[in-house]
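Student: Predicted model follows, preceded by the sequence.
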Amino acid sequence: MKAINLTSILLFVLCIFSNKLKAQDGYTYTLQHDGGYDFTIQAVPNSSSNTFATSVQSYGFTIILPDGITATITSSLGNGASATFFNGSDVGDSSIDGYLVTEALGSPISLPAPSLATNSDMVSFTVNGNPSSGTLYILENNSSIATAVTPLKSFMAADMVDDGMAVFPNVVDEFTSAVSGMSSFSFTTLGINTNELSITSMYPNPTDGIVNISGVHNLERIEIYNLNGQLIQLFSKNGNMQQIDVTELQSGVYLVNVQSKSASKTFKLIKR
C-alpha cells in the first residue's frame, strides 16, 4: 500500500465530517473474505426505498491489523485508493498497526440505488506475511481510537437525493459503529502455520547491516517487507543460527517475517 503522511489528509477528512448525515439513507462498511489472505471492504446501503443511484465523490475507512503485519491494495472503486500506514503505538495500542484507506474520485462514480440492497466493492487488498494469529478488523467510528483520532473514522461523501443538484454530504454515521455484517476476521481460522515461532533473539536491532537470528529449528525462509507491504528481500536458508545482510537497505523501519516448516513470526527491524 502507498504510505502518505497522515496529517496531509486531516483537513480533507475533517471537511467531509462537517456535513452530517441528515436522513435515513446512508451506508455502513462490511468485510468480505475472498479466500486465503484476500479481502474486500464493501459499502452496505441502509434499508431504504430510495431508487436514486448513489453518486460517490470520495470515501474512506480504517483497517486494523496485528502489530507488524502489512497489507497491499489490489483494486479499488476508482483504482486510485491510497493507504496511510500508522503504528499502533501512535494511537495508544502497541499490539496493532493500521491503514487509513481513502480515495477521492476525479469524477463521481455511481453505486446501485439503495432500494436494490446491493453491497458495492470499494477496496480489495491482500494481507502479507501469512499471519497465523491476531485479527483483521474495520475500525468502528464509535471506538475509543476513532473517537480520539477523528481522521481515522469511516466516511463517504455521496449524493443520494434526486433533486437535480450535485451535493455530497457524508452518508456514513460518524457517531455509531458504521459497520455491519462481518467486520472482523481471525487469522487463526485459516489453519496455516497455527504455531508462532519462539525465537530466542534477533540482533542487533537497530542494525547497520548484519542481523543474527537464533533459536529457530528448520528455518526455511526469511522475508523482509517495507511498510507499504512490498517484499524487499528474500532469504532461503537452513540451520539453527542464521545471519542475513541488510546493508543495501535504506535507513528506515522494515518487517522481517521468519518462517520454519511449521510456524512463522514477524518482527520490526530498524535499519540505521
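Tutor: Received the coordinates, thanks. Residues are numbered from 1 along each chain as shown.

Student: CA atoms for contacts and neighbours, from now on please.
Tutor: Fine.

Student: Are we agreed that residue 145 is in a helix?
Tutor: Yes. Counting by DSSP: H, G, I helix; E, B strand; the rest coil, residue 145 is part of a helix.

Student: For residue 82, see how far away it is.
Tutor: Separation of residue 145 from residue 82 (C-alpha to C-alpha, to the nearest Å): 21 Å.

Student: again with residue 254
Tutor: In this view, residue 254 and residue 82 are 20 Å apart by C-alpha to C-alpha.

Student: Pick out whichever of these two has more residues nearby.
Tutor: residue 254 (22 against 19; other C-alpha atoms under 10 Å).

Student: hang on, residue 13 in a helix?
Tutor: Yes. Looking at residue 13 with three-state DSSP, it is inside a helix.

Student: so how many other residues sit close to it?
Tutor: Counted by other C-alpha under 10 Å, the residues lying close to residue 13 total 22.

Student: Repeat that for residue 127.
Tutor: If you count neighbours by other C-alpha under 10 Å, residue 127 ends up with 18.

Student: Grab the nearest non-local neighbour of it.
Tutor: Leaving aside its chain neighbours, residue 127 sits nearest to residue 71 (4.2 Å; criterion: C-alpha to C-alpha, 6 or more residues apart in numbering).

Student: gap between the one you found and residue 41?
Tutor: Counting by C-alpha to C-alpha, the separation of residue 71 from residue 41 is 13 Å.

Student: got it, and residue 16?
Tutor: According to C-alpha to C-alpha, residue 16 and residue 41 sit 20 Å apart.

Student: Give the residue from those two that has the larger number of neighbours.
Tutor: Neighbour comparison, residue 16 and residue 41: the larger count goes to residue 41, with 22 against 19 (by other C-alpha under 10 Å).

Student: is it true that residue 96 touches residue 65?
Tutor: Yes. Contact criterion C-alpha atoms under 8 Å: residue 96 and residue 65 qualify, at 5.7 Å.

Student: neighbour-wise, which of the two wins?
Tutor: Under the neighbour definition other C-alpha under 10 Å, residue 96 and residue 65 were set side by side, and residue 65 has more, 23 against 20.

Student: Surely residue 225 is in contact with residue 234?
Tutor: No. Judged on C-alpha under 8 Å, residue 225 makes no contact with residue 234 at a distance of 9.1 Å.

Student: Look at these two and report which has more neighbours.
Tutor: residue 225 (23 against 13).

Student: Which secondary structure elements does the longest strand anywhere in the chain sit against?
Tutor: For the chain, the longest strand by residue count, based on DSSP state E, is strand 96-111. Other elements packing on strand 96-111 under the criterion 3 or more C-alpha pairs under 8 Å, 6 or more residues apart in numbering; DSSP states H and E are strand 54-66, strand 82-87.

Student: Could I get the buried residue list for the longest one?
Tutor: The reference is to strand 54-66. For strand 54-66, the neighbour count (16 or more other C-alpha atoms under 10 Å) marks 54-66 as buried.

Student: what's the closest of the residues you listed to residue 210?
Tutor: Nearest to residue 210 among the buried residues of strand 54-66: residue 66, at 26.5 Å, using C-alpha to C-alpha.

Student: this is the comparison structure:
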Amino acid sequence: MTDTPPAGATPGASPGDALRFAFGTLTALPVRLTRWDRPAARGGMLAAPLAGLVVGGCAGAAGALLLLLGSGPLLAAVASVALPAALTRGLHLDGLADVADGLGSAKPADAALRIMKQSDIGPFGVVTLLLVLLAQVAALAELYADGAAPGAHAAVTAALAARCSLTLACRAGVPPARPEGLGAAVAGAVPVRAALAVAALTTAAAAGTGAPFGAYGAAHTAVAALLALLAGELLLRHCVRRFGGVTGDVFGSLAETSATAALVALALG
C-alpha cells in the first residue's frame, strides 16, 4: 500500500523541482521556478553544486577558447571571471560588497542589516570587490599561463566549491537573519548529514577533475576544494555571530569567498 501525505502537507520536491530551484535562484539562466517552498528549497540547495558545475564549465570554456584563439593568459582569466558574474547577474558579487559594508560598519546587527539592504556600495564594499576580483584574475592568469586545461579546470573547481559552500550554509541549525528573502527561504532547509554528504561528493568530484593531471593533481584539487569550504564556513560563522543569521547577501559573499580561496589554493600548488 502506498503512503499518502496527510491533508494539508506539502508534497516532496521532485528532482525537476530541485534543479529548477537551484538554477532559477543561483543562475541567470532562463529557468522557470515552479515551486517556492521548503521541500523545493531543500532539494535545490542540495543540487547547488550542479549549478556550479554548469557555471564553472562555461567559465572554463570561455577562458580556454580565448587562449586557444591566441589571447594571453590575462585575457583568458578575465573571461573566466566575467562569465560567472554575468551568469549570476552579479548577485554574488553584490552580496559580497554588501556583507563587506555590513561587517565593516562595526554596527549592531539591525543597523548592519539595514546598511546591507541599501542599494549603494560603501568603501568597504568597493575595496573588497576590487581585491577579490584582482585575486581571482591573478590566480587564473597564473594557471592559464600553464595552458588551457589547468585554467579551465580551476574555473570549474572554484564554481563547484562556491556552490557547495551554499549547501553547507543551508544546513539545519543556521538561522535566517531576516524573516523574508532568499535567506529565510533556504536557511536550515538541508539536513546536516545531507549537507555533509554533498560536501564529500563535491570534494570527490573535484578530485576527479584533477585526476587527468596525475595523483598530485587530484590530491591538490581536493585540498583546494576543502580549503574553499573551510573559508566559506569561517565567514558563515562570523556572519551568523554578527548578523544573527544568514541573508541572500551572505550567501553571495560565501560563494565569492569560497571561489577565491579555491583559485588561490590551486595557483599556489
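Tutor: Sure thing, it's come through. Because the structure is a prediction, the values reported are computed rather than measured.

Student: What would you report as the TM-score here?
Tutor: The TM-score (TM-score structural alignment, normalised by the length of the second structure) is 0.25; 112 aligned residues with a C-alpha RMSD of 6.1 Å.

Student: the longest helix in the second structure is where?
Tutor: For the second structure, the helix reaching the highest residue count under DSSP state H is reported as helix 215-243.

Student: Please state the offset of it from the chain centre?
Tutor: Counting by C-alpha atoms, centre = their mean, to the nearest Å, helix 215-243 of the second structure is centred 11 Å from the centre of its parent chain.

Student: and the next element down the chain from that helix?
Tutor: As assigned by DSSP states H and E, the chain's next helix or strand after helix 215-243 of the second structure is helix 248-267.

Student: what helices or strands is that following helix leaning on?
Tutor: If you count contacts as 3+ C-alpha pairs under 8 Å, 6+ apart, helix 248-267 of the second structure packs onto helix 91-104, helix 123-144, helix 148-169, helix 181-186, helix 215-243.

Student: I'd like to know which of the ones you listed is closest to residue 48 of the second structure.
Tutor: Nearest of these (C-alpha to C-alpha): helix 148-169, 5.4 Å.

Student: how distant is that closest one from the center of its chain?
Tutor: Centre-to-centre, helix 148-169 of the second structure and its host chain are 8 Å apart (C-alpha atoms, centre = their mean).

Student: Go through that helix and flag the buried ones.
Tutor: Going by neighbour count (16+ other C-alpha under 10 Å), the buried part of helix 148-169 of the second structure is 148-169.

Student: again, but for stretch 254-272 of the first structure
Tutor: 254-260, 263-266, 268-269, 271.

Student: next one: stretch 260-269 of the second structure
Tutor: By 16+ other C-alpha under 10 Å, the buried positions in stretch 260-269 of the second structure come out as 260-267.

Student: between those, which is closest to residue 199 of the second structure?
Tutor: Using C-alpha to C-alpha, residue 262 is the member of those that lies nearest residue 199 of the second structure, at 14.2 Å.

Student: Using CSV, lay out the buried residues of stretch 254-272 of the first structure together with secondary structure.
Tutor: Formatted as CSV, those follow (three-state DSSP):
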residue, secondary structure
254, strand
255, strand
256, strand
257, strand
258, strand
259, strand
260, strand
263, strand
264, strand
265, strand
266, strand
268, strand
269, strand
271, strand
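
Student: now, the most widely separated pair of those?
Tutor: 263 and 271 (25.0 Å).

Student: got the contact list for stretch 150-158 of the second structure?
Tutor: 52-53, 55-57, 59-61, 63-64, 77, 80, 140-141, 143-145, 206, 209-210, 221, 225, 228, 258-260, 262-263, 266 (C-alpha atoms under 8 Å, 6 or more residues apart in numbering).

Student: hmm, I was thinking of stretch 195-208 of the second structure
Tutor: With C-alpha under 8 Å, 6+ apart as the test, stretch 195-208 of the second structure has contacts from 46, 49, 157, 160-161, 164, 167-168, 170-171, 217-222, 225-226.

Student: What are the buried residues along the one helix or strand residue 77 of the second structure maps to?
Tutor: When elements are assigned from DSSP H and E, residue 77 of the second structure belongs to helix 73-87. For helix 73-87 of the second structure, burial by neighbour count (16+ other C-alpha under 10 Å) applies to 73-85, 87.

Student: gap between it and the chain center?
Tutor: Using C-alpha atoms, centre = their mean, the offset of helix 73-87 of the second structure from its chain centre is 16 Å.

Student: how many degrees apart are that helix and helix 91-104 in direction?
Tutor: Orientation check (axes from the mean of the first three to the mean of the last three C-alpha atoms, to 10 degrees): helix 73-87 of the second structure against helix 91-104 gives 90 degrees.

Student: out of everything not next to it in sequence, what's closest to residue 64 of the first structure?
Tutor: Per C-alpha to C-alpha, 6+ apart, closest to residue 64 of the first structure is residue 98, 4.4 Å.

Student: Next, count neighbours for that neighbour.
Tutor: 27.

Student: gap between it and residue 135 of the first structure?
Tutor: From residue 98 of the first structure across to residue 135 of the first structure, the span is 12 Å (C-alpha to C-alpha).

Student: swap in residue 232 of the first structure?
Tutor: In this view, residue 232 of the first structure and residue 135 of the first structure are 25 Å apart by C-alpha to C-alpha.

Student: Quick one: residues contacting residue 138 of the first structure.
Tutor: If a contact means C-alpha under 8 Å, 6+ apart, then residue 138 of the first structure has 29-31, 61-64, 179, 183-184 as its contacts.

Student: got a markdown table for those residues, with distance to residue 86 of the first structure too?
Tutor: As requested, these are exported to a markdown table (distance: C-alpha to C-alpha, whole Å):
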| residue | distance to residue 86 of the first structure |
| --- | --- |
| 29 | 21 |
| 30 | 21 |
| 31 | 20 |
| 61 | 13 |
| 62 | 10 |
| 63 | 11 |
| 64 | 10 |
| 179 | 21 |
| 183 | 20 |
| 184 | 19 |
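
Student: Nearest to residue 157 of the first structure, out of those: which one, please.
Tutor: residue 61 (12.1 Å).

Student: Just give the nearest non-adjacent residue to residue 137 of the first structure, would you?
Tutor: Once flanking residues are discounted, residue 137 of the first structure sits nearest to residue 184: 4.0 Å by C-alpha to C-alpha, 6+ apart.

Student: what's near enough to touch the one you found?
Tutor: Residues in contact with residue 184 of the first structure (C-alpha under 8 Å, 6+ apart) are 31, 135-138.

Student: so how many other residues sit close to residue 131 of the second structure?
Tutor: Neighbour tally, residue 131 of the second structure, other C-alpha under 10 Å: 11.

Student: Equivalent analysis for residue 230 of the second structure, please.
Tutor: By the measure other C-alpha under 10 Å, the count of residues near residue 230 of the second structure is 15.

Student: need the contact list for residue 136 of the second structure.
Tutor: Residue 136 of the second structure touches 81, 260, 263-264, counting by C-alpha under 8 Å, 6+ apart.
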